[in-house]
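1. here's my sequence, what's the structure:
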Amino acid sequence: MTTQVTGLDGWTPEELAVPGAERPVVTAPHAVLSRAGAEVDPTSDEVVRLAADLIATMRVSPGCVGLAAPQIGVNAQVFAVDVTGHPKSVTVHGTFVLCNARVVEASRWKAGREGCMSVPDLTGDVKRAGRLVVEGTLPGTDRTVRLATDGFEARALQHEIDHCAGLLFLDRVAGAHAIYQRKVYL
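-> Below is the predicted model:
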């Protein structure tokens, strides 16, 4: 069953009923970052714990708006997103985790600057869809949702879906001229 949603119908990380643990974030060139993640059974206890760990790790990482399982060393198609409070966000669905997500519609392509916790020293200009529809399954359920979004949240979703496919933002830049040293603010 697929449900069309504009939000996630009240689903919250707390409904996972599993405390999350902060996990270390792996950085390039770690091999797990370049392998396509395995599809998962969203109803498994292991995936529910993974979802909780992704959220816990995101919450202690300043500026983090998304985190995928490969970034914590797990070869799986699971990611968390929360763009709440980010200055570039217009459409916001709050904190959510999707399993086995895929893009079903993409339009209004535009280049924008991206960074990544797994590539801490660089940013890059990446062309992404500004409007997006994604299907995925909520952890702890067999419920597939269809999520429509745009702008910064759409960019974050595509970035995390790429991680689950074994791609970094560096794989999407137009060339070396579109990669920049990350600015450090003291």
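2. C-alpha from now on. contacts and neighbour counts both.
-> Noted.
3. what's near enough to touch the residue lying closest to residue 134 once chain neighbours are set aside?
-> In space, and not counting its chain neighbours, residue 134 is closest to residue 103: 4.5 Å by CA to CA, 6 or more residues apart in numbering. Residue 103 sits next to 132, 133, 134, 135, 158 when contact means CA atoms under 8 Å, 6 or more residues apart in numbering.
4. how much space separates the third one from residue 30?
-> Think residue 134. The span separating residue 134 from residue 30 equals 27 Å under the rule CA to CA, to the nearest Å.
5. higher neighbour count, these two?
-> Ranked by neighbour count (other CA atoms under 10 Å), residue 134 and residue 30 place residue 134 first, with 20 against 13.
6. I have a second one here; can you model it like the first so I can compare?
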Amino acid sequence: MSDALQDWTPEALGEGGVRPVVAAPDPVLSRPSAEVDPTDPEVVRLAADLVATMRVSPGCVGLAAPQVGVAAQLFAVDVTGHPKAVTVHGVFALCNAKIIEASRLRPGREGCMSVPDLTGDVKRASRLVVEGTLPGTGALVRLSTDAFEARALQHEIDHCAGLLFLDRVAGAHAIYPRKVYL
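-> So this is what the prediction gives:
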């Protein structure tokens, strides 16, 4: 199944447009999203838009459909070049993703484009197996990952379930103002 991801490229989606990112407390961020047909042309276009929006957003390593106002189980991830990344699958999008296996909970700092002024410490699995379908082809993929890419996938899957990283922090003591670098 993972061969399908190796053969897939975001260029197969077509050219995407940049969409505005919604911020909390927008209600689309707090309700579970519907499963999608990965071969639906609207879903393919949305996937291309997620990749395009992610690429023009400094520091962005993942973006889910709810973050652009669409209640759909679809997200894009790319941790390429991130210093905390160990396993890197490059840029990819997944529909209807599910966590199959998760182990080794570790705390880590997270931020989010939909919560632009805060970061927080969240415990997430550092080893992960995820299944989902590729937009466009509809191919089922199963990928194993770890470290930062595992954290990014869990963060985006949470968005599709109507959860923000703020829902996962241990309490107010684990939330911090985002540092702004000029």
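7. who are the contact partners of the nearest residue to residue 14 of structure 2 once chain neighbours are set aside?
-> Spatially, and ignoring its direct neighbours in sequence, residue 14 of structure 2 is nearest to residue 48 (6.4 Å; CA to CA, 6+ apart). Contact analysis of residue 48 of structure 2 by CA under 8 Å, 6+ apart lists 10, 13, 14, 15, 16, 17.
8. quick check: the aligned residue for residue 48 of structure 2 in structure 1?
-> Correspondence of residue 48 of structure 2 to structure 1, assessed by TM-score structural alignment: residue 52.
9. wasn't that match part of a helix?
-> Yes: assessed with DSSP: H, G, I helix; E, B strand; the rest coil, residue 52 of structure 1 lies in a helix.
10. for residue 120 of structure 1, identify the helix or strand it belongs to.
-> Using DSSP states H and E, residue 120 of structure 1 falls within strand 119-137.
11. in structure 2, what range does that strand match?
-> The aligned range for strand 119-137 of structure 1 is 115-133, by TM-score structural alignment.
12. what's the distance between residue 46 of structure 2 and residue 151 of structure 2?
-> Taken as CA to CA, the span from residue 46 of structure 2 to residue 151 of structure 2 is 23 Å.
13. residue 34 of structure 2 too?
-> Going from residue 34 of structure 2 to residue 151 of structure 2 by CA to CA gives 22 Å.
14. who's more crowded, the two?
-> Between residue 34 of structure 2 and residue 151, counting by other CA under 10 Å, residue 151 is the more crowded of the two (25 against 14).
15. ok, the counterpart of residue 36 of structure 1 in structure 2 - contacts?
-> By TM-score structural alignment, residue 36 of structure 1 lines up with residue 32 in structure 2. By CA under 8 Å, 6+ apart, the contact list for residue 32 of structure 2 reads 71, 160, 161, 162, 163.
16. many thanks, we can stop here.
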